[in-house]
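Participant: sequence-free structure coming up:
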């Protein structure tokens, strides 16, 4: 992707943005399934190459290498937040603005989130890299999706960015939080925290009014507590704030690229009218409700020059000749009634003169009396507050109240009312004009004229207004006063520029009255000469409706280099002229253990800042031989030894921890064995195989196998026995011959003299162990001996499972065969289905036994060292039963039972005594299972053998009459025949056990 494509991201990425946005919501919603598991597995973020210098110090130690997945929520974590497996449930989450602020202030955390989102999208089939996901895409999902906010909160909490308290329910909705960022609402307009729209081209005067025309400066009583609790938590606009930028996709995952591929976002945050919140009162005092306020505390002290009048209450204290306190109210005629002194005129006198007059009158009545007079309660005056105020009308207020107090009583100006001109009238005479900005900006309350009854306070409509935003201390809408229409005066009202303001990038959106809108830039402002720029600002005249935006300076440092990778302190470093590589890399202490010999500088070459890579040798740089000169925006990348074509060796065999190990410098075969935990007890120490590989001629790999005296190498008894390893070497530690046979035994049970478990030597046969067991007893029946072997049981079990699978999967249509008439198909299929279920049930109820057919007799010498004398294996179980004395007839007969053995009788004789075969019997396939497990069938001895029923039986033999198989399919008939035989063979082993 070219730099030109990145310069116009909205064009170049239009085809992919829609796919990304569609997949992003589901990806972010599901990717945090692993965030709930982050702490236990400790893999959240393990694939990220970003530096973690800004990770909070309270990060969970087990989550230090956090990846996206994992699940280690402790009990307290699970109680506070829920994982995304239950996205429909209410989940405690952070507000959207707080999540976005955390991500904006922690670039590495933001890249971690993007990397995990990209991984999740790739798993879902969307080919995308982390650098293709813009900040705006991610922020939009956080702002509009409650589930995403809950999952991101889970992830942030696992990383230690979320405090234990202060979470809100995700179901509460994002409206009250998202709007603080000026995010678009459902109608596409930005909303302010109070809910007012700022998306239209309306004038500033109605920016704060709702759709009903009511101003937003006065909030409902229900919101009062929320407003007070949020005081001090407003978004700041200080020079120390992390610059708010939009990051575009970058071609390389370099921090320098991430800094350069940023855009200063357009100003979209809503602005409030300056001073609109001053008059927002939660509980208005009595004067705010338009009633008399005699008990209202005074907002200024009373001096001796206060002129008393009708309605004032005087507190008169006497001491000396008499001690007494009296209270007197000045009547309408201006008189007060004193004890023993009569009526006295005091109205219109200063407080000090009234006190002297009262003291003189009382001294005539009381000897040596002293008097002190104070005002205990002020008179009220009726003042009318009219114009563009919240609650116009008449108010009885204190005679000392100021115009500001009267405005508070009336709720303050509306969004249309002026804050710069408030007129105080007495009759038709204008007493004074009050500028509320003097109080709001400087704390000065001008206006010395006192209210008299009947005075009027009039708030006219607001005059010219301008909005100022950007790198300014108090972004807001300001009202202009005649004579103060320069940009400098507006900046002064707004608190001045921040240190991050760019004077060369001031734009004014202006309304050409009744004609059009236009964009104006300051002439003579270049951003190079500060004095010239300030002079241009002093002379520039602003007009009504101007929207002034002061862009910030570049959000990144143009004199910085970047260090990343296998280093102790990754991050951004300051650049100085003439800076060289060893000014950054001083020694191996600046790097993590075992750095690779190869490092590189990724340089952004001007003028188009395309990337080029310059390789260097780390060790040469540290000794000063390759001291390259650095340039701004250089990225120094150091790799770990195991990140660059990782050298590995493998150890197999008799060590405690066989497997693949990194090849450290100078590692030998003995060191590899020690790394793998050392030898096991069965290890062969005399020799070990070492397979090494080498590249010949750069075109082929050749292998070589050598033998090592590994025991001597590990013990160090022979220094030359140990050899250094090369990448790819495979070391194999052999096992001592016959080690696995240690502890092998067989079980002899039943009719032997000494039954029990017997150890045996390799190659020992059955006759030898039987002799050690004392031979067979007189009651033994060796013809029915049962030998169970584990290996045979495993093979039988696999065959049984495969047979069950074939019977279950064989289609009913394939069982019919071509000879079945179509008219009887339905009934035949039902019979076949029943037969299938019966066969499968019988197979499942008779598990594999593992029986081997043996031919032995009580005379051990007669078969010893013959093919019948088999070698024993570990776990063999030999059962010698007693003579059973019966023959079993089973299957499709009228009376399936065990019949007493009669010497010389044939199978036909026993079958007849069991009632003969029934109608479902298949007489052609009758077979006999001998007591030793061998089977006699129709074709057991050849085509010309006599019939099976003529076979003479021995004790323990079983005559099996199989069921007639329905269906003409040859495959189906063979399957069921095999199933019937397999189910019947297990019977003979049961007979032997029963005969013990």
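Facilitator: Great, that's in hand. Not measured: the values here are computed from a predicted model. Numbering: from 1, shown residues only.
Participant: From here on, just use CA atoms for contacts and neighbour counts.
Facilitator: Fine.
Participant: In terms of secondary structure, what does the lengthiest helix in the chain contact?
Facilitator: Counting residues, the longest helix found in the chain (DSSP state H) is helix 970-994. Identification of packing neighbours for helix 970-994 by 3 or more CA pairs under 8 Å, 6 or more residues apart in numbering; DSSP states H and E yields helix 790-809, helix 812-816, helix 825-845, strand 877-880.
Participant: Against that first model, consider the following:
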């Protein structure tokens, strides 16, 4: 007996150490007595879960287990068991998938029902139809919520059974076809048809019989629903009737959404949920749409039938309601209920009465229901309710505008007078014209009339003048500023800010000078003021159009001793000094002793004078290379644009000339004959200079430059006695595009000369040192086309035939 007790204690120690290992491989301090062979598959699965929770592999856990006394041989067995368990888990999953394909009784998932939601344009106005056209509103059950305590278990559900505490156990157990769950070491338990709450108590009692620590309270049992079974429901009368496989947690609204909602003539208010061949519940969707009440959204059971019958009564609401459309009515409901479905009248509705278009057995008729009848009138099928818009009229509106402090629209009351309205508008402004005010009044025949009011008397208490007002009156209070002409005054000439200014009473010349920024430095003492002539009679003997005043002022002072008073529309002109010209200069550059800018000392300064002031020509100066570059003025371009050359609208010659002056040519060149000027300073070539002129004196250059359409652009040394042809030959002659007979030469002073001919004898201009020969390009000759050649040949042949005929 003693040996048996010792063996039992040893076995219990091994079992207890195995349990410790299964509980926590990582936290246990002594693993020396562990026997892997005694561990169950669930223990191995738990060890694997512990490793995964701590993000550790079997290899990483090995040193830790060996350090705690676990034999290496036992850990090798554990490693093999963990590997086999992983493979077995994968195989089990494959078997489950295989079984799921063969039979979906136990582990069949909810089929994904995808309905293409198409907007029902035919029934779009039916209240509630949009509920089933919206793909984002599908009423799918939330599988992540806690398990409902009244949920009834059945075949296909799966329970998660856990024992935790001193003893631990964890397993997923499906409800079999027979309605039983099988728990290891506990056995089979019948749960089908029981609520999850009742099944939990039954399973806990069965486990407590096996696990002593559960009975003692050292271990606890937890049971939850881990997989939901699929049920089958039938929908009749929907847009997409048929059988649907849905979650066992699904509700009526979820099934209705899958079926597309009621059909064309389906009822929204009398939907029947049939269970066990009896009407279990009547569903009214309006309770949800109007009040958000989901009491009809009950859970479904396997083989439930949702029947949507045809509607009994529908009416239409049009016009000024917040939700116009077609509504389904139940027996006994009134127009007030219908108004609730339509969310009531909108802001512009005429609510005193509603027009109803009603059908009889033969024809239509019209009924008006007043506000007092809204709670008693019971709509009939086919009624069309028309809610009209209120009139754009006001019951008690009156308006005041003009010279009052608060012009606006005010409420009218019987007996209101104009003084009362002005008091509401917080009185008259200071500029109010009190001799007359205007009332525009709408008469009974909708025509308007004007009533004039003496405001001064009305506000003084004269009841006859204090006119009684009527609704829709528009009162206008005039301002004296409306009758004042807007006066202006003009100033120009030597003033910093010339322009047109407002005239004010008692405006003087000093005031205007200061307002216009003061006098410029070139202002003279002379000021002319032109004043318009006003007269009631025409004086033909007086031809004057304006009266002139000539005033002398102190030009360097804006404040004049004699302050001239101005009148409306006066025109003031400040004259310029007779002599007031800023110094102007010209530029001298090139071969002179002192180049630079020189001020024109007198109005007739000439080339010779400026060059003498510049120290004369240097020793290297080319006396034949003196020229003046004069800037082209804007006025010259304007004059050219104004000249009509009669070249036609499409001719571009004038446009090219204007463009060349504006963009290409910046200066006009004036040649200077220096030899003639030296001999006779009064010579015509001694040009009078203008501001901006530039005198250029070229340095002597013995070369002759040849450019243009020649074989080689080059500069050839000057050879006395050699002519035009010599220099062209020196650069290889002209090329095939060169136009030799139009060649020209530009001399150092800017003068140009061209070749000319007389009696077939062509003469070329003389070549001097520093000159430039230019050979232009020949114009392109248009070649005759074959058609033109044939036409000319035909004309010549015809002409030859005529001549021969004449000679015969």
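Facilitator: Ah, there it is. This is a predicted model, so every value here is computed, not measured.
Participant: TM between them?
Facilitator: The TM-score (TM-score structural alignment, normalised by the length of the second structure) is 0.53; 618 aligned residues with a CA RMSD of 7.5 Å.
Participant: ok so, going back, whereabouts in the second structure does the longest helix of the first structure align?
Facilitator: Per the alignment by TM-score structural alignment, helix 970-994 of the first structure matches no residues in the second structure.
Participant: What angle do helix 825-845 and that helix make with each other?
Facilitator: 30 degrees (axes from the mean of the first three to the mean of the last three CA atoms, to 10 degrees).
Participant: Dump the helices and strands packed on helix 970-994 of the first structure into TSV; add distance to residue 931 of the first structure and mean neighbour count as well.
Facilitator: Converted to TSV, these look like this (distance: least, CA to CA, whole Å; neighbours: other CA atoms under 10 Å):
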stretch	distance to residue 931 of the first structure	mean neighbour count
helix 790-809	18	15
helix 812-816	34	17
helix 825-845	21	15
strand 877-880	11	22
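Participant: mind putting those in JSON lines, distance to residue 31 of the first structure included?
Facilitator: Shown next, in JSON lines, are those (distance: least, CA to CA, whole Å):
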{"stretch": "helix 790-809", "distance to residue 31 of the first structure": "39"}
{"stretch": "helix 812-816", "distance to residue 31 of the first structure": "47"}
{"stretch": "helix 825-845", "distance to residue 31 of the first structure": "44"}
{"stretch": "strand 877-880", "distance to residue 31 of the first structure": "55"}
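Participant: Residue 131 of the second structure belongs to a helix?
Facilitator: Yes - under DSSP: H, G, I helix; E, B strand; the rest coil, residue 131 of the second structure falls within a helix.
Participant: Settle this for me: it is touching residue 137, isn't it.
Facilitator: Yes - with contact defined as CA atoms under 8 Å, residue 131 of the second structure and residue 137 form a contacting pair (7.3 Å).
Participant: Looking only at neighbour counts, state which of the two leads.
Facilitator: residue 131 (17 against 11; other CA atoms under 10 Å).
Participant: what do we get in the first structure for residue 521 of the second structure?
Facilitator: Here residue 521 of the second structure is matched to residue 681 in the first structure, going by TM-score structural alignment.
Participant: what's its match in contact with, if anything?
Facilitator: Counting by CA atoms under 8 Å, 6 or more residues apart in numbering, residue 681 of the first structure makes contact with residue 654.
Participant: The one 10 residues further on now?
Facilitator: With contact set as CA under 8 Å, 6+ apart, residue 691 of the first structure has these partners: 703-706, 729-731.
Participant: did I read that right, it in a strand?
Facilitator: Yes - assessed with three-state DSSP, residue 691 of the first structure lies in a strand.
Participant: quick one: it and residue 708 of the first structure, what's the gap?
Facilitator: 11 Å (CA to CA, to the nearest Å).
Participant: and residue 225 of the second structure, what helix or strand is that in?
Facilitator: Following DSSP states H and E, one finds residue 225 of the second structure within strand 219-227.
Participant: So which residues make contact with that strand?
Facilitator: 147, 156-168, 172, 200, 204, 213-214.
Participant: Mind doing that once more with 7 Å?
Facilitator: Residues from elsewhere that reach strand 219-227 of the second structure, judged by CA atoms under 7 Å, 6 or more residues apart in numbering: 147, 157-167, 200, 204, 213-214.
Participant: The next helix or strand along the chain from that strand vs the first structure, average offset?
Facilitator: Next helix or strand after strand 219-227 of the second structure toward the C-terminus (DSSP H and E): strand 230-236. Here the mean offset of strand 230-236 of the second structure against the first structure after fitting is 3.6 Å, by mean CA distance after the TM-score superposition for the first structure.
Participant: and the angle for the helix or strand just after strand 230-236 of the second structure with strand 230-236?
Facilitator: Next along the chain after strand 230-236 of the second structure, taking DSSP H and E as the criterion, comes strand 242-247. Relative orientation of strand 242-247 of the second structure and strand 230-236, computed by the same axes, to 10 degrees: 150 degrees.
Participant: Show me how far strand 242-247 of the second structure is from its chain's centre.
Facilitator: 47 Å (CA atoms, centre = their mean, to the nearest Å).
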